[in-house]
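> for reference, the sequence and a predicted model appear below.
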Amino acid sequence: MKKLRFILPLLSFASLNVLNAQTQHGNNLNTLLAKDTSVLTGKLPNGLTYYIQPNAKPGKKVELRLVVNAGSILENNNQQGLAHFMEHMEFNGLKHFPKNKLVDYLEKIGVGFGSDLNANTMFDRTYYILPIPTDNPTNLPTGMQILRDWADGAQISDAEVKAERNVILEELKMRNRNASMRMMNKYLKNLLNNSRYADRLPSGLDSIVANANPQLIRDFYHSWYRPDLMAVIIVGDISKQKGLALVKQYFSSLKAPNNEKKRTFYDVLPYTKDDAQIVTDKEATRYNINISFPATQKDTTRNLGDIKQDLIKDIFSTCLNKRLNLLAQKPNPSFGYASVDLDGSISGFAIQQKNTEIDIAPNKDIKTSIDSAMYAILQVKNYGLTEKEIQIVKNDILSQYENAYNERAKQYSASYTDAYAADFMGGEQPVGISNLYQYIKELLPTITTQDINSFAKTNLINSPNTYTLLTAPDSGNLVLPDSVQLKNWVNEAEAQKVNPYVAADFSDKLISNLPAAGTIVKEEKDAKLKTTTFTLSNKVMVTVLPTTYQNDQILMSGSKPGGSNDLPASENFNATFLTMLSGIMGYGNFTPTQLNDYLAGKNVSVSPNLGDNVMGVSGSSSVKDLNTLMQLTYLTLTSPRRDTSLLDNFKDRVNQILPNQSKDPDVLFSDSVNNFYYHRSPFAPIVLPTVAQINALNADTLVHLYKSLFSTVDGMHFYFVGNVNIDSLKPLLCQYIATLPTDGKIGSLYADNHLRPIEGTHRLDFYKGENQKSNISDKYYGNIKFADDANLKADLLGQILTIKVTEILREKLGYIYSGNVSAGMSQYPYSNYSLEANLPCDPKNVDNILKAYDGILNDMKTNGPSDVDLAKVKKTTLEGFKDQQTSNGYWLSVIKATTFFDKNLDWLLKYPKEVEKVTKEDIKKIAQLLIANNHFTSISYPDKK
């Protein structure tokens, strides 16, 4: 099972601190952690590490991973960017898969390039991801051969290196050429105290990538891709014995290079002085203050004392950040956001180090924001946290571990692999959820308020040497200090006097007064779906499907006809943000923070949803928290909370950010495209709101609108799927669902506000920004009669076109790093379709790409797909469907589709056969049908010179 820091983001291992207390385990905290017996770990004689874990979900699939303990940090000066280049070369010619045969083979067995097959390069690690379907017995041995070829069989031919250069440069333009990266390049050396990490970003140097020397790539590969720096991970439908036999068969002969280089680990040296820096960019959209404390070494986790110390650290940091969040929600807050991270940004660079950092998003005045955030932090350092705050977080931790333990036999194989990769890089052994849950149950009660507050005194603001960074727009509504002022402000804030914290209390009941319970007036069984449907006394229907796909999960969804399309244009803005704003103001007697505290220790969530033609509520819970799920559902539908202070707080924060959003080229491009596409209709989706629209938000208006939409449940149909006991559910339905009010008015699935995209053929060229990158969006759309089989064919067409885009625009022409095409149909409020390509690229290649893409479309209309490409997308689709069938979410969508949307149940149940019977001629015909009618091409460019 994933380890503590990976199962629950709330928790992370900290420094070794052996304590003297005893646990119920009967062992001293010096006791070494038990080994996870569910996974077989070990090393081959050549030094290669392996992790093998049998796992049943999903069936007939094995997740393979190759982890290389080497990344960009090991590059020589003339290799910067070539660790990442080497990762690319693993897909461009292997010993047993020359040129592009690897991707071709994997697509044929249902493994999608990018979506399934993938890799990534970091500072210290390179990671290869390969899921293998095992329905064909030859697949798994071939998958192991691919891992072996990645390890030492890459061809790295001169021709393939030359062909791949442009692809990598396009990737770097797409990912790294923006305001955030430009600012990072200015401050990174200071943040990392001139560490080697500042000069070894995985993206490298464009000049080296553009002229990549094949021999330098080979040198990196042969130096660092070696067995003592590698781990093979196998998780899935396989026995330990078979997995080990495969590892030995394919990797025992792997040899280390002669005169192998020492694998050096690099550090970030602690700051030796106070420093500050202001970095601006004309396209930056936010202000942010980061106060970084000196780097320290991470400690591996070996014993119970380590886990206890780690729990102390994370209880403390969670409580502290909740305090800061409460301050940000107060009227006229001094900052928009603040947090303390005890595993700060340095830990994202240096694999063996960590640091503490404070992040603050200033609001109106930078000095006041720093003072206010630091005041709250000093309150905790000087006066500590309350027992109630601590207990709330302890309850949450225990609840999350209980759920993870209950689901230990139902985890997907891919959920284990990242944890084992981290274990390998950190030099730690897997512990397993069964052991961890036992440790957590025993250790949490032994952690006292004094433990937490002692930790705060020792670990908060514990060094006079800090690096403070302010990033900001180069022209905005806040007055920027110089670096000396900024440094002085931080020092003054740290020296201020503070008073003890006074905690606010909140209600101890979700619902104060409930009406008398209703009744179940009808019960029906569906033999084909194995569902039970109840009709309640208020005419609400409830369909229940008990499953065993997860041990501790119940999914709930309630939907009724109607939605934003029933509203006039004057309500479009309120409707767009209604459910978000209701969450910001809270429900019943609870603010959002108070509600989270009340629900601590419970695994439950509920949220409203408002679509164009359907609205309702959705949620989930553990088995033991079903009662709370029902109460929370009732509260969410009936009791929106009016809170002008929280709403004004939200408006202040948005108004702080909004003026700078107009500097973001991507946001402006999306807004311009949206306005053009919907010809500025008052019903158009809102991309970039105005300050006037935000300021016009009114708590009374929002609550009234919410109640008019959600407080009555006429036409509502609820669904419960998961490990739900029907007999236990019945009385809860009577109390919390049958008592929901009705008024006799039922909305329509077909309510139509007549919002339509612009007709005809149009092209929009948009110029904004200094980054030399473009994005092409090419869309065909129009009215069409909806049919399930036609929608399936459209989806397959989009997948086939994506293959052709990758094959031609990326691999053959080198114009793009990634691109995709999607196609589909919608039924409500009117039947329509769209086929859209997104193709990020270099501006100089736009016209060539459009010409080549047009050729791809014309060929598809004229000739249809190849047999090979059609077989690939069918196999990939069926592999995805196979995985979906073992999830509660999939079956929730099925029963909802057939009972609420009147979909054909037989068609859904025979979906694999429907996929298999699609022919080349079907795809050709659907292409001819969809690549027609209205055509809108929008292209972003950098500023005209």
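Great, that's in hand.
> contacts, neighbours, all on C-alpha from now
Fine.
> for Gly782, grab the count of nearby residues.
Gly782 sits with 22 neighbouring residues when counted by other Cα atoms under 10 Å.
> now stretch 40-55, how far from the chain's geometric center?
The chain centre lies 29 Å from the centre of stretch 40-55; the measure is Cα atoms, centre = their mean, to the nearest Å.
> so what touches it?
Stretch 40-55 has contacts (Cα atoms under 8 Å, 6 or more residues apart in numbering) with 38-39, 227-240, 243-244, 247-248, 251-252, 254-256, 409, 412-413, 420, 424.
> now stretch 470-479
Outside stretch 470-479, the residues that touch it by Cα under 8 Å, 6+ apart are 183, 276-290, 364-366, 659-660.
> now swap in stretch 165-178 and tell me
By Cα under 8 Å, 6+ apart, stretch 165-178 touches 85, 203, 206, 209-212, 771-773, 810-811, 814-818, 840-842.
> put this next to the previous one:
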Amino acid sequence: MTKMLCGAACALVLLGTTTLASAAQPVPAPSGSAWMSGEGLRVDPELRLGTLPNGMRFVIRKGKTPPGQASLRLRIDTGSLNEAEDQRGLAHFLEHMVLNGTENVPEGDFVKRLERHGLRFGPDTNASTDFSQTVFKLDLPQTDKETLDEAFFLLREIAGRAKLDAAAIDRERGIVLSEERTRASPAFRQLTDELAWLFPGQLLPNRLPIGTTEVIRTAPPQRMIDFYRAWYRPERATLVVVGDIDPGEVERRIASQFGDWRGVGPAGTPADEGRPLTRASAASIYVDPSIAAMVRLAWVRPADTEPDSAARRVREFDEQIATAVLNRRLEKLAQGDGDPPFVSARMDVSEFENTAETSGLSAIARNGRWLSALRTLEQEQRRLVTYGVTADEIERETTGSRAALKASLAASATRSSPALAESVVAAIDGNNVATAPADRLALFESTVQGLTPQRVNAAIRRLFVGSGPLVYLTLPKPLPGGRPALLAAYEASRKVAVAAPVAQARVAWPYEKFGTPGAVVERREIADIGTTLVRFANGVRLTVRPSQTRKEEVLVNVRFGDGRLAMAPDRVSPEWALGPGLTFGGTTRLDADQINRSLTGKLVGANLGLDDERFVLSGGTRPEDLTTELQLLAAYMTDAAWRPLGWERLKSTAGSIHDRLESSPGGILQRDSGLLLRSGDRRWELPNRAAMRASSIADGRALLEPALRSGPVEVVMVGDISVERAIAEVAATFGALPPRAATRRSAGAMRFPAANAAPTILYHKGRDDQAVGFIAWPTTGYSAETRQLARTLTLLGSVFQLRLTDRLREAEGVSYSPGAGHAASSTWPTYGYLAAQIEAPPAKLDSFFAEAQEIAADLAAKPVDEDELNRARRPTLAAIERARDGNSFWLGALADVADKPLQLESIRTQQSDLKAVTPAQIQAAAKRFLTGPTAYRIKVVKGTPAPTGRSDGK
């Protein structure tokens, strides 16, 4: 069983994937589910489980969210832990190869065949390898016979028919090495070091799935063939099918397609993962200039291999409550007045396969104050062990858990097929039982009936046993005195007496009245998209779209002010800290912790973001809590306290933010591309270190307060809610506010940079072999006049992506994930660009630029063929169809629909416009925008910028 406990919220992660049944009344498992069982638990009756005569297992579940679609997962019960020393990385390499040439599918055709059925490589067609499993994933945009035939055929090709051709393996080596380069971040190196510290002498630290570059470069094909034959066998395979299908017909398909699969040669023997060493307290330090100061206390013990059962889950729930209480205390300290020692801190309990179980407390130190963070962690852990938890704390955590479990049950009928498929795979990987939401709630209720502080305190004692604590510290510079100094600091803290925790008073929610509910002065229906537009007397607008596609989900955006248009293009942008600056500061009547305590049991949220034209307060809730959700958002709009806590917390990480970005070429491109592609418009600039350190909450307040006080307001609401309820709730909150202005700022001009004959060079501090190339051509934005052209450019970008992948990934094996696409602005209707990007060794960048120009020239010289256009268009249309089934799409699409006729027209014509694009139109667009000396290029390579280059104010 795989376990991760980080509090009551994470308890629900476990319960959500391996849901619970009543411990009092064990229920027999349904027929065919004997391979998934646990005492006191029953398999979800919606699942159809079975085993073929060859040992292959399957799980089938009917679901209609989204309608007409299905998710398939082929799980192979092996991963990197089963590699021999000379096979390190081959489990992952093999994942690539089985998609790259089989008995009946030539090399390079696997993904193309799926694209013709509307699947995109990455989002819909993917695979993953971890320590214990390899999973192949297909999310089908339709479940017609032809698509299902293709999907089952291709999965059967993976299962036992891979060719593993030597030449194809050699071509793929560069792609896997590119993936290794992409992942080789300081965070990955630190994780590798920490695992080695926690589990010395065990297999796990030496079997990270990416493997070693030596094996990737040199492993002979036979070594991969040996791994494939040993582990890709029917008795180690499970096929999960969830979606709008006939379960009986799918079972017959599985039997027909996979029934003849037989293993070749001897089966593999699972590796001995080893056991944790018995150790007393010890310390270790990891030094990296790109890593923030972080301290961790860990207790390591053997993995709990007891089978899944109701009794085990009850014990784990007690531990989860204890963990949640401690995390709540740590968060309160992080939000405290004065100068908290850490930016964030939390406890987690994790099980690493069959290697070990750990309990750990970790904190990101504020301004490098690791010693204060260490003392606080140690003393809070000891306070918990010494004095335990209170009944009030237990009540708070169980109240929140109950609310989430009830919402999960109410929403279960519309849970998406991909999410259900992933949850079943997770249950199988953890040797857990996948059960129904109703059973999950039943066991919860029976568990909490007898939950006492004494029982939770007993769970606390179980959490802090084993070797340790093992003290682990990351620092950007070496620590004087080294490990002995770190261990001495820990021992000194242990000598400090701790007092019992101070009881927290209950907090009432004070934001229930905002004035006289507003009167509706305008209302109109847009029947074809099921949307109602409302304007209140104070100028506030409401756009509401009821939907039953996701039960128990209501999403809300409160759009106000002018977003980036309110910022000066020649001044440092405060966007980087705006969100936490507002929400972590709480309101004048409640600080952030008091808001959380007053809303215990409510499923609400508040976040602040922005786009080009509006600031956006957003939240998600269930119908039961919609009143409180709107009150919370209105409280932030009308009564923000501007406490500096959130801003200062983020500001204290300024150094680590830049260190992380500078550690990789992708980070540097992320940091600088927005500014460069807009000719130095500083609204897209991330402030340097000095500017971050010099900033304050006053910067955010000066920008936001006028918009919060009097700017235009539009409430967009989508989900499981009626129009009348939405109107009443908004009338009582935002409709009750003083009159709001309805003015809009002019966008001014936006310029794409001038073409550069030689690329702009940016420098990162990562590995020498890491580099990124980026090329972009100016196009146009999105307006009523350019709508169809913008759609054409979207498909041109998709075709460019296909060609880039064919050349640089499939044919040349240069890059793991070359990318291309088109971006068009509706705020600046003449601004847009088509861009292509690649991660590759530095020596390959010039050839990338040349090949990108060749692709551009070829697209301009002759029209694409229908097959290539369909491989670009069908996945795009399928993605749109899938998105339109959910609430998130409509939340964004309906923004400003009352004021912008183009927005409504865009919704109506999005699919038809794309269907109407012809090869000739794509060629014409390529000829217009991708020829001539207009391209702007960026290289990101290892090095140090010249003094005249971008300064980060170190």
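Received, thanks. The structure presented is a predicted model; accordingly, all values stated were derived computationally and were not measured.
> from the contacts of stretch 40-55 of structure 1, which land in strands?
The strands, defined by DSSP state E, take in 230-236 from the contacts of stretch 40-55 of structure 1.
> top of these by neighbour count?
Highest neighbour count within those: Ile234, with 34 neighbours (other Cα under 10 Å).
> from Ala823 of structure 1, how far out is Ile856 of structure 1?
Between Ile856 of structure 1 and Ala823 of structure 1 the distance is 15 Å, computed by Cα to Cα, to the nearest Å.
> between those two, which is the more surrounded one?
Ala823 (23 against 17).
> please pick the buried ones from the contacts of stretch 40-55 of structure 1.
Buried residues within these, counting neighbours by 16 or more other Cα atoms under 10 Å: 38-39, 227-240, 243-244, 247-248, 251, 254, 256, 412-413, 420, 424.
> Lys308 of structure 1 contacts Pro445, doesn't it?
No: between Lys308 of structure 1 and Pro445 there is no contact under Cα atoms under 8 Å: 10.5 Å.
> look at these two and report which has more neighbours.
The neighbour count for Lys308 of structure 1 versus Pro445, taken as other Cα under 10 Å, is higher for Lys308 (24 against 12).
> quick one, what contacts the spatially most central residue of structure 2?
Structure 2 has Pro123 as the residue nearest its centroid, 12.7 Å off, counting by Cα atoms, centre = their mean. The contact partners of Pro123 of structure 2, by Cα under 8 Å, 6+ apart, come to none.
> against Asn820 of structure 1, how distant is the aligned residue in structure 1 for it?
Matched across to structure 1, Pro123 of structure 2 falls on Ser115, judged by TM-score structural alignment. To Asn820 of structure 1, Ser115 of structure 1 is 11 Å away according to Cα to Cα.
> residues near the closest residue to Leu244 of structure 1 other than its chain neighbours, how many?
Nearest-residue entry for Leu244 of structure 1: Ile52, 7.2 Å, with adjacent residues in sequence omitted and distances by Cα to Cα, 6 or more residues apart in numbering. Ile52 of structure 1 is flanked by 26 other residues according to other Cα under 10 Å.
> tell me where the stretch 251-400 of structure 2 has strands.
Counting by DSSP state E, counting those that start in this stretch, the stretch 251-400 of structure 2 has strands at residues 282-287, 294-301, 342-352, 356-365.
> closest one to Gly201 of structure 2 among those?
Taking Cα to Cα, strand 356-365 is the member of those nearest to Gly201 of structure 2, at 12.2 Å.
> wait, Gly943 of structure 2 sits on Ile761?
No: using Cα under 8 Å, Gly943 of structure 2 is not in contact with Ile761, being 9.8 Å away.
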